[in-house]
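Asks: fold the following, please.
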Amino acid sequence: MPTVAEWFLRGLALHDVDAIFINPGTDTPALQEAYASLTHQQVKLPKLVTCPHEVIACAAAQGAYLTTGRAQVALVHVDVGTANAAGALNDARASQIPVLLCAGMSPSALDSSVPGGRSKFINWHQDVPDQHALVRNYTKWTQTISVPAAIGPAVDRAFQIANSEPQGPVYMAFPRETLMSELADGGLIGPARIRSVRQGTLSTDEAEAIVERLIAARNPLLVTAYVGRTPELRRAFVELAELTGAGITEYRGRFNAPLEHPQHLGFNPEQQVVEADLMVVVDHDVPFVPADLTLQDDVHIIHIGNDPIQQRWTTWGFPSDTVHSVNVGRALDALIAAARTRQDDPRIAARKVDIAARHDKMMADRDQRRAAALSGGAISPMEVGAILARVAPEAMVIEEAVTSGNPFAYGFTPSEEGSYFRNGGSYLGWALGASLGARLGDPDQLVVTVVGDGAFMFGAPTPALWAARQNGVPLLVIVLNNESYNSVVLASRQDFPDGA
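Replies: Purely as a prediction, here's the structure:
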């Protein structure tokens, strides 16, 4: 009779999982045996990818999603493996990446004759009061599979929640006895009838009202961080800017708009928002850092996204004059439809002239900074970006360069086929594993990893590079070495300008 472990693996295959990124332990033999048994039966299963560190497994699952568009799975070892992987879930939550993190749990049965019962000294040390607490701050849903019959509904539910907007990570844990239990029917339904939630769009009136504000404003600004999740969304965002004559500023979480576009005003929103009398914030969590900023008295701020007020955070604090909880792609379509009826308004063309002049100044300042660095004999992050743009503009860049990130992004101008991904959350050590997963998800994709020296060390480089070599994955890793924890240096100087 099939085991719960076999039904779990069948469930992953049913939900189109491509890979299981596994860091095995004494709780995983039931899954390993089930995998071998089903493989002998010629059951099609996700690829098993061994990762010698949990953060590599969890980040690789996220990277594979970036190239496949499908939620992937990381499997780690009991409480300690969960703890090691937890930081990477912070990035998955921030970037709205659906990933299923799974872990075993210490057995409860003390009788070793019970399949899966305690049989090793370490089983007692793996017994913690609340294993889920290690990841609950970062996950949308957690569940312990405490009885065999729960496996099918739990797998279905995990993917339903992870894939519902806003997408994000979920967590499932299995006691060892449960995995080894036999079960005639796993109770799986599958994605055809377990649908995830996709949010709606703006009404015609809502879209027309936003477009009217964009056209009527003196200095309208489109602010984003993640609208470039797909090329289609990026193109729609740029078209909205062109139709309404609004400036663009962004946090480079994704390739949201070409830097060389005449309406692009750069990657430093704080420099632009102080002049805006209208901000339309699209798919962004922290549109600007408000410290020491004075906004215009009459500024109107509109937030558009699948969670526009960031309900997962305790403190947020941004003015939200108008809020629309929507699917971003559908909302952009509605806005474009409304804007096309107004594109001949003379105010738009006049404003584009002013924005283009500001854009030209921003680009001239960029070129001066690049030249100054070169004259000093340094290979700056901007220069590295410019060289990469020249030799591989089509690359998928996975960047975790922290204080060197924006300078690099000012140099790297990808082609239409190129892409750009930053970790999003506050956990460092994401990029190496994410690059591994991205390349496994699409073996033909050129992936370039750009990291700071600190992020490189945090990313468990030895396990990451071992996993890449073991799986035949070629990686190009560029380390921007500023020889310091520069973000800490800058914070210290800001907090203590006259310090010792």
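
Asks: only C-alpha atoms from now on, for both contacts and neighbour counts.
Replies: Fine.

Asks: now do the contacts for the closest residue to residue 274 other than its chain neighbours.
Replies: The shortest distance from residue 274 to any residue other than its chain neighbours is 4.7 Å, reached at residue 295 (Cα to Cα, 6 or more residues apart in numbering). For residue 295, the contacting residues are 273-276, by Cα atoms under 8 Å, 6 or more residues apart in numbering.

Asks: name the member of the residues you listed that has the highest neighbour count.
Replies: residue 273 (25 neighbours; other Cα atoms under 10 Å).

Asks: might one say that that one is in contact with residue 279?
Replies: Yes. Assessed by Cα atoms under 8 Å, residue 273 is found in contact with residue 279 at 7.5 Å.

Asks: state the distance from the most centrally placed residue in the chain to residue 18.
Replies: The centre of the chain sits closest to residue 95, judged by Cα atoms, centre = their mean, with a distance of 2.9 Å. Note on residue 95: its distance to residue 18, by Cα to Cα, to the nearest Å, is 20 Å.

Asks: compare with the first, here's sequence two:
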Amino acid sequence: CGITHAFVNWGSDHPGYWKSSSGNRSRGTDFRLRPGFWEARAVIVHTDVGTQVRLAGAVHNADKSRTPVLIYAGASPSTVDQDIRGGRNEWNMYTQDIHDQPAIVRQYMRFTAQISSSKHVSQMIMSEPQGPIMEEEITDIPEPSGMLKWPIIEPAALSESAAKRIAQALSSARHPLIITSHLGRNPAAVDSLLALSMLLALPIVATCPAVVNTPFSHPYFCKLTYLQPGTHSPLLRRADVILVLDADIAWVPANEAPSASARVFVLNSADPLNTNVGYWHVDAELVAKADAASALEQIFTEVRALDTVARDVGKPILHTEGVLARGKRKAKVHADWRLTAANALGGLRKALAGKRTLVLNEGVTNYPAVWEHLRPEARRWGRISGRQSQPCRGRDCAFDIVVAIVGDGSFVFGAPSAAYWMARRYDTPYLTVILNNGGWQVSHNDRLSIGMGAECPDYSQIAVAASGNVAWGRRVASDTSLDDLNVMLTEAVSVVVEQGRCAVLDVQIEA
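Replies: Purely as a prediction, here's the structure:
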């Protein structure tokens, strides 16, 4: 069915599965980290406890990041007759037997049922809307010869009238704007987005991104925001035409919203009404389910056609003063030297120059800073929600180095003792940069803070101890000079790439 890797936690089924498995074997499913990788994978857990404990917040991640993954959860044996193969012989087989195991995660799944053919798996996982599916049993029923194949569902295009309508609106707009969140899951859509943006000098804003939607070097990429009050682009309020592409949350009305007169067009490749969200609505002129790459190509073609017609009457659309005036680019510079997240990340970017790098962003209150100061160009960029843990398994990874950028809270919540021992056990080195602001600042309320403040542990040495003193760890104090920070960043990268060991930098940034 096209699945080549499984992440497993077998419980009492462990010996039987282990004996029958082939290839690389590693116990312990870190499904929490699968979001950010869009090839189909499988996760195997055991009964209700595996479904709850091992999947945990990963189910939320897979749902919201639209990660195609098959979750297979075995059930307790259904008989006590020892003459029948597979009968109960352990006490936990009674306590782990519940009536409706898939109900634990059903509302996050695209599909929950028994699969009668493994050929169906690929079609269900890789067709839109992508996301997790859960099965309790997969059986291959004999199929008659000549049975139709099981292709992935072809992506939908815009209707001709919708493509013309959007093209006309963008072409005539004085202040157009494009907003996207996860368009970058489809590399073809990124190329189409850049082409349309360059054609009309359309500014692009990324809201709550989980992937790279636009190279940060693109001249019309204007802003990245996680929608806290006052952080949206100023272009939002004055925009007269807004194209929302594959974005679950384009703005939060209570914080910032476009003008009531703005024309809003919402296009989504899978679920334009966000039916897996309890309440969702955007005031829009048009809402359509359409593949982003196909839709953008259609709009591009229609704009070209409109320009040809307009030139015949002396009113061209492209290369006019209005279009050219939108093509201005802002330059960003670092502030005076202080040990801030911005300066630490700027130094990290320099240390990683020339290396194929996979970055996992769990900066929490520093989510935007990580994006803005590392300025990634390629789409393989992950955001993992809720905790930091082992980000990459095996040295056959397609990257020179894997970097997890985390807050001090998410580092603690990520069970570092297990993560760094696993990294040593399975030879999977990676770099962790802890943006340590001395507490759980996400609450935005000093009275609610549960941080440890200036007396916090030396997190780097927790990792060193957990690895049996194999990992490399350093604490970067707040009074560290720029030169010393750059030396430690360079050394940390070298430890991972050249020595094959985990490296951890506990950077004590300004709160």
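
Asks: need the TM-score from the superposition.
Replies: Here the TM-score for the pair of chains, by TM-score structural alignment, normalised by the length of the first structure, is 0.78; 429 aligned residues with a Cα RMSD of 2.9 Å.

Asks: map the residue nearest to the centre of the first structure onto the second structure.
Replies: Using TM-score structural alignment, the equivalent of residue 95 of the first structure in the second structure is residue 65.

Asks: could you report the separation of the nearest residue to that match once chain neighbours are set aside from residue 61 of the second structure?
Replies: Distances taken as Cα to Cα, 6+ apart place residue 35 nearest to residue 65 of the second structure, at 6.2 Å, with adjacent residues excluded. Counting by Cα to Cα, the gap from residue 35 of the second structure to residue 61 of the second structure is 6 Å.

Asks: hmm, residue 97 and residue 169 of the first structure touching each other?
Replies: Yes. Counting by Cα under 8 Å, residue 97 is a contact partner of residue 169 of the first structure at 6.5 Å.

Asks: the more surrounded of the two?
Replies: Neighbours were counted for residue 169 of the first structure and for residue 97 using other Cα under 10 Å; residue 169 has more, 32 against 25.

Asks: contacts only, for the more buried one.
Replies: The neighbourhood of residue 169 of the first structure, defined by Cα under 8 Å, 6+ apart, consists of 89, 92-93, 96-101, 138-141, 162.

Asks: and if we set it to 10 Å?
Replies: 62, 71-73, 89-101, 135, 138-142, 158-159, 161-163 (Cα atoms under 10 Å, 6 or more residues apart in numbering).

Asks: and residue 4 of the second structure, by the same measure?
Replies: Applying Cα under 10 Å, 6+ apart, the residues near residue 4 of the second structure are 39-42.

Asks: redo these as TSV? Include neighbour count and distance to residue 317 of the second structure.
Replies: Below are the contacts of residue 4 of the second structure laid out as TSV (neighbours: other Cα atoms under 10 Å; distance: Cα to Cα, whole Å):
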residue	neighbour count	distance to residue 317 of the second structure
39	15	41
40	23	43
41	22	46
42	20	49
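
Asks: let me know the closest of those residues to residue 250 of the second structure.
Replies: Checking the contacts of residue 4 of the second structure against residue 250 of the second structure with Cα to Cα, the nearest one is residue 39 at 26.4 Å.

Asks: quick check: closest non-adjacent residue to the closest one.
Replies: Nearest one to residue 39 of the second structure, counting by Cα to Cα, 6+ apart, is residue 68 at 6.7 Å.

Asks: ok, residue 116 of the first structure next?
Replies: In space, residue 116 of the first structure is closest to residue 177, 4.3 Å off (Cα to Cα, 6+ apart).
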